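okay, structure incoming, though there's no sequence with it:
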């Protein structure tokens, strides 16, 4: 049986979608991405795949491409290295995209049965974020044991370039993927929890009056995997990762192509050798950690696309 072309594959994937405008927007955006890229065959193969993880890894890049194009960026798709190379004034910004697979996420979350109550598997989801960030950090820096060289050592990313890891959480959604979600149990983005040792909120109660006298966030330096091994959650507190400028946390699906707002946030690395300038990449909110006595204080500010979605935020 002859293999279907990528357009036929897309039409088959979205055959049950009632929104004809969105269907055509998907096909048109894929065509635009392919025309701007060098490795056209590999892209066509991925968007033709019936395996969701393969399709979404490629389609996430297409949606980021759309976002950058929509906001007027001057960018290209290099033949090797990070997925996007952006020219911003005198700064080169590299963006590496990853879509974590829902490995280890309970089925009751991914394939929710309507009418049933479920718990929020925040630690399982956070482990997928930490794994994604680790994978793309190693792409830049190589492995710590020196067994694999990274983009820096290969000269693909310059020592003065900005490097951003874009994580699309589309495949980690609960309730059968009904809506996007990038915030963890702390109500901060999973991206912040994964790099700042940020755990759940806790309150202090006076044992005599039984009144709440203080509240803060738990310090969580690692997340424990089911096998008992701890996974570090302190990437931005470790100078080894100072070449990583920021995490671009998104949960993008097809509907952004017809104007539906999607959750986006940027978490900046306070130790970055080459910081990502504030309010450059599209996001609803940006988080910056400011040194405060012997700790960091995580501050938020409205991002450049907040107005598009009616999003509002304030400092924490």
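Structure's in. What do you need? Given the structure is predicted, the values throughout are model-derived calculations rather than measurements.

when you work out contacts or count neighbours from here on, use the C-alpha atoms and nothing else.
Fine.

so how far is residue 211 from residue 152?
Residue 152 sits 53 Å away from residue 211, going by CA to CA, to the nearest Å.

make that residue 287, sorry
Here residue 287 is placed at a distance of 31 Å from residue 211 (CA to CA).

neighbour count winner among those two?
residue 287 (25 against 11; other CA atoms under 10 Å).

isn't that one right up against residue 264?
No: counting by CA atoms under 8 Å, residue 287 does not reach residue 264; the two are 11.3 Å apart.

show the contacting residues for the nearest residue to residue 63 once chain neighbours are set aside.
Spatial nearest neighbour of residue 63, chain neighbours left out: residue 252 (7.1 Å); criterion: CA to CA, 6 or more residues apart in numbering. Residues in contact with residue 252 (CA atoms under 8 Å, 6 or more residues apart in numbering) are 60, 63, 168-170, 180, 262-263.

equivalent analysis for residue 241, please.
Taking CA under 8 Å, 6+ apart, we find residue 241 in contact with 137, 235, 272.

ok, the second one to residue 157 distance?
Think residue 235. As defined by CA to CA, residue 235 lies at a distance of 20 Å from residue 157.

residue 228: neighbour count?
By other CA under 10 Å, 8 other residues sit near residue 228.

correction: the previous question concerned residue 73.
For residue 73, the neighbour count with other CA under 10 Å is 15.

which residue is the nearest non-sequential neighbour of it?
Closest to residue 73 by CA to CA, 6+ apart is residue 86, at 7.0 Å.

after the helix or strand where residue 28 lies, which helix or strand is next? Please name it.
If you go by DSSP states H and E, residue 28 is part of helix 20-36. Later in the chain than helix 20-36, the nearest helix or strand by DSSP H and E is helix 40-47.

how about the helices in the stretch 201-316 of the chain?
Using DSSP state H, counting those that start in this stretch, the helices assigned to the stretch 201-316 of the chain run over residues 306-309.

show me where it has strands.
212-219, 222-224, 230-232, 246-250, 264-268, 285-292, 295-302 (DSSP state E, counting those that start in this stretch).

rewinding a little: now rank the contacts of residue 252 by neighbours and give me the top one.
Per-residue neighbour counts (other CA under 10 Å) across the contacts of residue 252 peak at residue 168, which has 28 neighbours.

and here is the other one:
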């Protein structure tokens, strides 16, 4: 079988080139992981996978890792062409999954995520990160989902998930709680604390409402798409920041699955049974975050 890393390939992706050409132990481990995944993934890959991966390594690795993780979890997995990247069947229902790996944006663009300055204290650019995630989700939903729905590939009773990988987003390691992927689809702002006036003890904690993120141009982008009826066909989003050089001990432990409470075809609670799962229950004019850490239950 043809391998992923091949000498003589005119590659353009720095990650592919660095992993292929380095003799370091981490690079060898990353190559071994990639090739082992390829052995399992190859029957599901499109005909252009090996031609594309030297030029878009992280994107293609994410598709492969995601598919192999779902196989490892015991799902009945299909990758029909044409169609979204992955189709799984669970409890008699069909769930389509479209993978996307957003970048930090064009160098010099005012809304791009700036590179971290190592050795210097600085602010994590959360707004720019949310803009990149939000744009990736919107792009897949408004183009790919609509296209496949119009062609009848995705049926009216099928669920649809956008799987976002943040490995190319600068500062991704600084993600906090609630995770950025949740803040990209729910209007969740910063943590606020209410103190008792007399005792000065914490009386209540909550998160500020943030319905939009401002772009440098002055225009605003909504962060409440999971409260928007126009996105009711988006059942949820899945997030990971895994890459070939930074895998988890068990595949899927890195996943964060966020449910859309308004989805026409909602996802079953505990669908994946791995990683973390987050939902927001709407109560009147506010929401309650409910999360499950499946890793702690293992």
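Cool, got the structure. Just so it is clear, the structure is predicted and the values come from calculations on it, not from any experiment.

just to revisit the earlier point, sec struct for the residue nearest to residue 73 of structure 1, please.
Using DSSP: H, G, I helix; E, B strand; the rest coil, the structure places residue 86 of structure 1 in strand.

what does it correspond to in structure 2?
Aligning on TM-score structural alignment places residue 86 of structure 1 opposite residue 88 in structure 2.

dump the residue contacts of that match.
Residues touching residue 88 of structure 2, when contacts are defined by CA under 8 Å, 6+ apart, comprise 75-78, 94-96.

that one and residue 279 of structure 2, how far apart?
With distances taken as CA to CA, residue 88 of structure 2 is found 21 Å from residue 279 of structure 2.

and for residue 33 of structure 2?
From residue 33 of structure 2 to residue 279 of structure 2 the distance is 32 Å (CA to CA).

look at those two and report which has more neighbours.
Remark: of residue 33 of structure 2 and residue 279, residue 279 carries more neighbours, 19 against 15, as counted by other CA under 10 Å.

in contact with that one, which residues?
Contacts of residue 279 of structure 2 (CA under 8 Å, 6+ apart): 258-261, 289-291.

which one of the contacts of residue 241 of structure 1 sits closest to residue 125 of structure 1?
residue 235 (16.9 Å; CA to CA).

out of the contacts of residue 279 of structure 2, who's the most crowded?
When neighbours are counted by other CA under 10 Å, residue 260 leads the contacts of residue 279 of structure 2 with 28 neighbours.

aligned partner of that residue in structure 1?
Aligned partner of residue 260 of structure 2 by TM-score structural alignment: residue 269.

helices of the stretch 51-200 of structure 2, residue ranges please.
57-72, 126-139, 146-150, 180-183.

quick one, which of those helices is nearest to residue 238 of structure 2?
Ranking the helices of the stretch 51-200 of structure 2 by proximity to residue 238 of structure 2 (CA to CA) places helix 180-183 first, at 8.1 Å.

ok now that closest one, how far from the chain's centre?
The chain centroid and the centroid of helix 180-183 of structure 2 are separated by 10 Å under CA atoms, centre = their mean, to the nearest Å.

most neighbours among the contacts of residue 88 of structure 2, please name it.
Highest count within these by other CA under 10 Å belongs to residue 96, 23 neighbours.

surely that one and residue 157 touch.
No: using CA under 8 Å as the test, residue 96 of structure 2 is too far from residue 157 to be in contact (11.0 Å).

what is in contact with these two at once?
Common neighbours of residue 96 of structure 2 and residue 157, using CA under 8 Å, 6+ apart, do not exist here.

how about stretch 120-138 of structure 1, aligned to which bit of structure 2?
Here stretch 120-138 of structure 1 aligns to structure 2 at residues 124-142, judged by TM-score structural alignment.

residue closest to the middle of structure 2?
For structure 2, the residue sitting closest to the mean C-alpha position, by CA atoms, centre = their mean, is residue 164 at 2.2 Å.

quick one, what contacts that one?
Residue 164 of structure 2 touches 99-102, 133, 136-137, 237-240, counting by CA under 8 Å, 6+ apart.

residue 183 of structure 2 -> structure 1?
When structure 1 is aligned by TM-score structural alignment, residue 183 of structure 2 is paired with residue 193.

please name the nearest non-neighbouring residue to that match.
Leaving aside its chain neighbours, residue 193 of structure 1 sits nearest to residue 199 (6.5 Å; criterion: CA to CA, 6+ apart).

any idea how far residue 221 of structure 1 is from that neighbour?
Note on residue 199 of structure 1: its distance to residue 221 of structure 1, by CA to CA, is 9 Å.

in terms of neighbours, single out the busier of the two.
Just comparing residue 199 of structure 1 and residue 221: by other CA under 10 Å the higher neighbour count belongs to residue 199, 25 against 19.

please tell me I have it right and the more buried one contacts residue 220.
Yes: here residue 199 of structure 1 reaches residue 220: they are 5.1 Å apart, a contact under CA under 8 Å.

what lines up with residue 32 of structure 2 in structure 1?
Checking TM-score structural alignment: residue 32 of structure 2 goes with residue 24.

check residue 155 of structure 2 too.
Counting by TM-score structural alignment, residue 155 of structure 2 lines up with residue 158 in structure 1.

next, the contact list for that match, please.
Contact analysis of residue 158 of structure 1 by CA under 8 Å, 6+ apart lists residue 152.

how much space between it and residue 140 of structure 1?
10 Å.

cool, residue 87 of structure 1 as well?
With CA to CA as the criterion, residue 87 of structure 1 and residue 140 of structure 1 are 19 Å apart.

of the two, which one has the most company?
Between residue 87 of structure 1 and residue 140, counting by other CA under 10 Å, residue 140 is the more crowded of the two (24 against 14).
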